[in-house]
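In: The sequence and its predicted three-dimensional model are supplied below.
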Amino acid sequence: MAITLASATLLANPGAAAADPSPAQARAKLVKLNEQADKVVEQYNQATETHKTAKTKYDVLNAEVGQKDAQAEALRRDLVTAAVSDYQAGYQGWERFVAQGSPEAILGGMASLDQMAQSRAAKLRAFEAATKDLRDRRDAARTVLAEADAARDKVRGQKAKVDKLVAEQTRILRRLGAFQTGNPRSTGITYTGSASGNARAALQFAFAQVGKPYRYGGTGPGSFDCSGLTQAAWRSAGVSLPRTTWTQWSWGAARRVPLNALQPGDLLFSKGLGHMGMYAGNGKMVHAPQTGDVVKVVALDGYWRNRLLGAIRP
């Protein structure tokens, strides 16, 4: 274990001596690691959600375009068949009109055939015009999808960084004897605070998750990350929140409340938007902290108070 931790220390700081850090040094390093991991995890989550949304939009539009294309092709085949029939009828009619020697009849027949052709051409033009907007939308969706793919590919490198950070967090926590595996089947604790309505329902859900492990990217039911927990809790109360801390903060732009006027159920966001939790009342917060920890209720002490950026009331 000492060799493993020393290796981790040397990787983080090549100039360091090959010796175990003191518990105080390990805890200080862990704080920095947690802050780094928070940011990268949320970047990874955001890119994943961006790609998922863009891919869904593209798939829907592409399916609609495919259906419209099939209809357009069917109309084109119908027009070809009609044109052949019109030509044959016109040719036979021409012979008949010549035999009758009636210029008026000949011109009238030609006019009738021309009107039929114009009518069919007008229908085709109208249909193609109607599908042009859809094609433009598909092309736009394809552009969005390409951008999302690029973002996802970029974050794959960040995921590798997260995995490295998680491994280092795990090593330090085990060295300190503070690593908690959690229980994915934990039934949590009972919320007995003063919240009412959907805020109470959200807090009841969150408290019922206490003891379950933190896992980055986790949205339940057996594990959660910070924004996955708040999203699931408020979803249980009938409120749909976006997936990540960034999007939840943006979603609540018109719902922000002062930190000195918090009510149970309010969402709490850290500076940098790398972490979040839910105010539980009585100066406490329920949250999914970081790797090696579990969903828990903590006091909003000086450390957390200094980290907070703001709050939102769903």
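Out: Here it is on my side, so go on.
In: From here on, just use CA atoms for contacts and neighbour counts.
Out: OK.
In: sec struct for M278, please.
Out: Put simply, M278 is strand when judged by DSSP: H, G, I helix; E, B strand; the rest coil.
In: In the stretch 151-300 of the chain, what residue spans correspond to strands?
Out: 256-257, 267-270, 276-281, 284-287, 296-299 (DSSP state E, counting those that start in this stretch).
In: mind checking which of those is nearest A105?
Out: Closest to A105 of the strands of the stretch 151-300 of the chain is strand 256-257 (C-alpha to C-alpha; 79.6 Å).
In: what sits up against the closest one?
Out: G310, A311, I312, R313 (C-alpha atoms under 8 Å, 6 or more residues apart in numbering).
In: hang on, Q43 packs against V155?
Out: Yes: counting by C-alpha atoms under 8 Å, Q43 does reach V155; the two are 7.4 Å apart.
In: What separation is there between the residue nearest to A208 when sequence neighbours are not counted and F205?
Out: Using C-alpha to C-alpha, 6 or more residues apart in numbering and skipping the chain neighbours, the partner closest in space to A208 is G188 (4.0 Å). G188 sits 9 Å away from F205, going by C-alpha to C-alpha, to the nearest Å.
In: now A16, what's its secondary structure?
Out: Per three-state DSSP, A16 ends up coil.
In: and here's the other structure:
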Amino acid sequence: MPVAAGLAFGLVLSSMGSAAADPKPTISQAKAKLEKLNDKADKVVDRFNAATERYKGAKGTYTKLNDSYKRKLATVADLRAQVVNMAVDTYKLGNYATTLPGLITADKPEDTLSRMALAGQMTTERAQKLAAFDRENRGLKAERDKAEKALEAADKGRDAVQKERSEILELIDEQKKLLRKLGAYNPGNPNSTGVQYTGPASGNAAAVLRFAYAQVGKPYVFGGTGPGGFDCSGLTQASWRAAGVSLPRTTWAQWSWGASRKVSLDALQPGDLIFSEGLGHVSIYAGNGQIVHAPQTGDVVKIVKLSEYGRNLVGAVRP
């Protein structure tokens, strides 16, 4: 009995220790974890976007080179056929018309001159065809090798995209679980018509903000460039495109693109891009101390006060 009692006591202590070692997170702990996940997700999504752009570029290069290779292959095949036909014709005719006996036995002087001209013409034409065939044939391997290297680069780019995608999907699962525990998960509405912009912007910036405000309520989607959902840089790119300005795809690329267009955070104007969280996030200044942005998974395109959001601000760019 003492042994049984000891075992029972031990089990109680064990279960208590287990419960103490794995307590349920408090609301504040869950929020802190979510913030860390969001920061990490911003960076991974930007890597995903960069990998996607590299893949698109490599695939586009391969397509162009492969098309060029196919055209050159067709050209070489046509020239090869001409050279073969030329050799066959020479063999069949014995080249009599353009040999010395053929020229001497011509009935009339004008026939001799005609045959001499024909001989020169045929010789030149043959030389040109042979030279073209040799040139194009030698260039064929170079074209094929360039296309193969481009295809290899595209394959690597595709693999990088898949790797980043896998990591993002894991992060999204964690984010959604925490958001649901906090009762803060918002799936958004891909068909949202947003709200009307009535702020102080003018010119291009007004067009930017009219577009951005029209996306309010649409879900945050990693890699999203619209129309049903956006990530942060996808929204800024699409918004400025509406004003006729072409921005790069990723947050880092947009910051780099704006190297000569940086402005002080104390002198913000509507339409300016605001970069934060170690360049992991970008938003649009709307005027009156507000920004419009696509925050993170489980949230929607929204308008918030910069003072409430502004975490780890890096700087601003005026496109």
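Out: Happy to help now that I have it. These numbers were taken from a predicted model, which means no experiment stands behind them.
In: re the thing from before, need the strands of the stretch 151-300 of the first structure in JSON lines (columns: mean neighbour count and distance to K159 of the first structure).
Out: Putting those into JSON lines (neighbours: other C-alpha atoms under 10 Å; distance: least, C-alpha to C-alpha, whole Å) gives the following:
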{"stretch": "strand 256-257", "mean neighbour count": "18", "distance to K159 of the first structure": "31"}
{"stretch": "strand 267-270", "mean neighbour count": "24", "distance to K159 of the first structure": "21"}
{"stretch": "strand 276-281", "mean neighbour count": "27", "distance to K159 of the first structure": "20"}
{"stretch": "strand 284-287", "mean neighbour count": "24", "distance to K159 of the first structure": "22"}
{"stretch": "strand 296-299", "mean neighbour count": "18", "distance to K159 of the first structure": "25"}
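In: Tell me which of the ones you listed lies nearest to K55 of the first structure.
Out: strand 276-281 (27.4 Å).
In: The second structure: matching residues for that closest one?
Out: Aligned using TM-score structural alignment, strand 276-281 of the first structure spans residues 282-287 in the second structure.
In: Superpose on the first structure and give me the mean offset of that stretch.
Out: Here the mean offset of stretch 282-287 of the second structure against the first structure after fitting is 0.9 Å, by mean C-alpha distance after the TM-score superposition for the first structure.
In: how about the helices in the second structure?
Out: Along the second structure, counting by DSSP state H, helices occupy 2-21, 27-93, 100-104, 109-182, 203-214, 232-241, 251-257, 306-309.
In: what packs against the last one?
Out: Using 3 or more C-alpha pairs under 8 Å, 6 or more residues apart in numbering; DSSP states H and E as the contact definition, helix 306-309 of the second structure packs against no other helix or strand.
In: Now do the buried residues in that helix.
Out: L306 (16 or more other C-alpha atoms under 10 Å).
In: next one: that helix to chain centre, how far?
Out: 30 Å (C-alpha atoms, centre = their mean, to the nearest Å).
In: need the contact list for R158 of the second structure.
Out: Neighbours of R158 of the second structure in contact, by C-alpha under 8 Å, 6+ apart: A51, T52, Y55.
In: got CSV for those, with distance to I168 of the second structure and neighbour count too?
Out: Compiled in CSV, the contacts of R158 of the second structure are given as follows (distance: C-alpha to C-alpha, whole Å; neighbours: other C-alpha atoms under 10 Å):
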residue, distance to I168 of the second structure, neighbour count
A51, 13, 23
T52, 13, 23
Y55, 18, 21
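In: what's the closest of those residues to G280 of the second structure?
Out: Relative to G280 of the second structure, the closest of the contacts of R158 of the second structure is A51; by C-alpha to C-alpha it sits at 15.1 Å.
In: what residue is smack in the middle of the first structure?
Out: The residue lying closest to the centre of the first structure (C-alpha atoms, centre = their mean) is E49, at 2.1 Å.
In: Make sure that residue is actually in contact with R243.
Out: Yes: counting by C-alpha under 8 Å, E49 of the first structure does reach R243; the two are 7.3 Å apart.
In: returning to that earlier point: what does the match of strand 276-281 of the first structure rub up against?
Out: Counting by C-alpha under 8 Å, 6+ apart, 199-201, 209, 232-233, 236, 251, 268-276, 291-294 sit against stretch 282-287 of the second structure.
In: My guess is W94 of the first structure contacts I106. True?
Out: Yes: using C-alpha under 8 Å as the test, W94 of the first structure is close enough to I106 to be in contact (6.5 Å).
In: which residues does E95 of the first structure contact?
Out: Contacts of E95 of the first structure (C-alpha under 8 Å, 6+ apart): none.
In: What does T4 of the first structure correspond to in the second structure?
Out: Matched to the second structure by TM-score structural alignment, T4 of the first structure sits unpaired.
In: actually K68 of the first structure, not the one I wrote
Out: In the second structure, K68 of the first structure lands on K72 (TM-score structural alignment).
In: Give me the distance between its match and D78 of the second structure.
Out: For K72 of the second structure, the distance to D78 of the second structure (C-alpha to C-alpha) stands at 10 Å.
In: Looking at the two, which one has more neighbours?
Out: Neighbour count, other C-alpha atoms under 10 Å: between K72 of the second structure and D78, K72 has more, with 19 against 13.
In: was I right about that one contacting E136?
Out: Yes: contact criterion C-alpha under 8 Å: K72 of the second structure and E136 qualify, at 7.1 Å.
In: sorry, back to before: could the strands of the stretch 151-300 of the first structure be laid out in CSV, adding distance to L33 of the first structure?
Out: Formatted as CSV, the strands of the stretch 151-300 of the first structure follow (distance: least, C-alpha to C-alpha, whole Å):
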stretch, distance to L33 of the first structure
strand 256-257, 29
strand 267-270, 15
strand 276-281, 17
strand 284-287, 18
strand 296-299, 20
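In: wait, which of those strands is closest to A26 of the first structure?
Out: Evaluated over these, closeness to A26 of the first structure peaks at strand 296-299, with 21.6 Å, by C-alpha to C-alpha.
In: Let me know the outermost residue of the first structure.
Out: Outermost in the first structure, C-alpha atoms, centre = their mean: G101 at 75.0 Å.
In: and the counterpart of D59 of the first structure in the second structure, what does it touch?
Out: Using TM-score structural alignment, the equivalent of D59 of the first structure in the second structure is T63. With contacts defined as C-alpha under 8 Å, 6+ apart, T63 of the second structure is in contact with A147.
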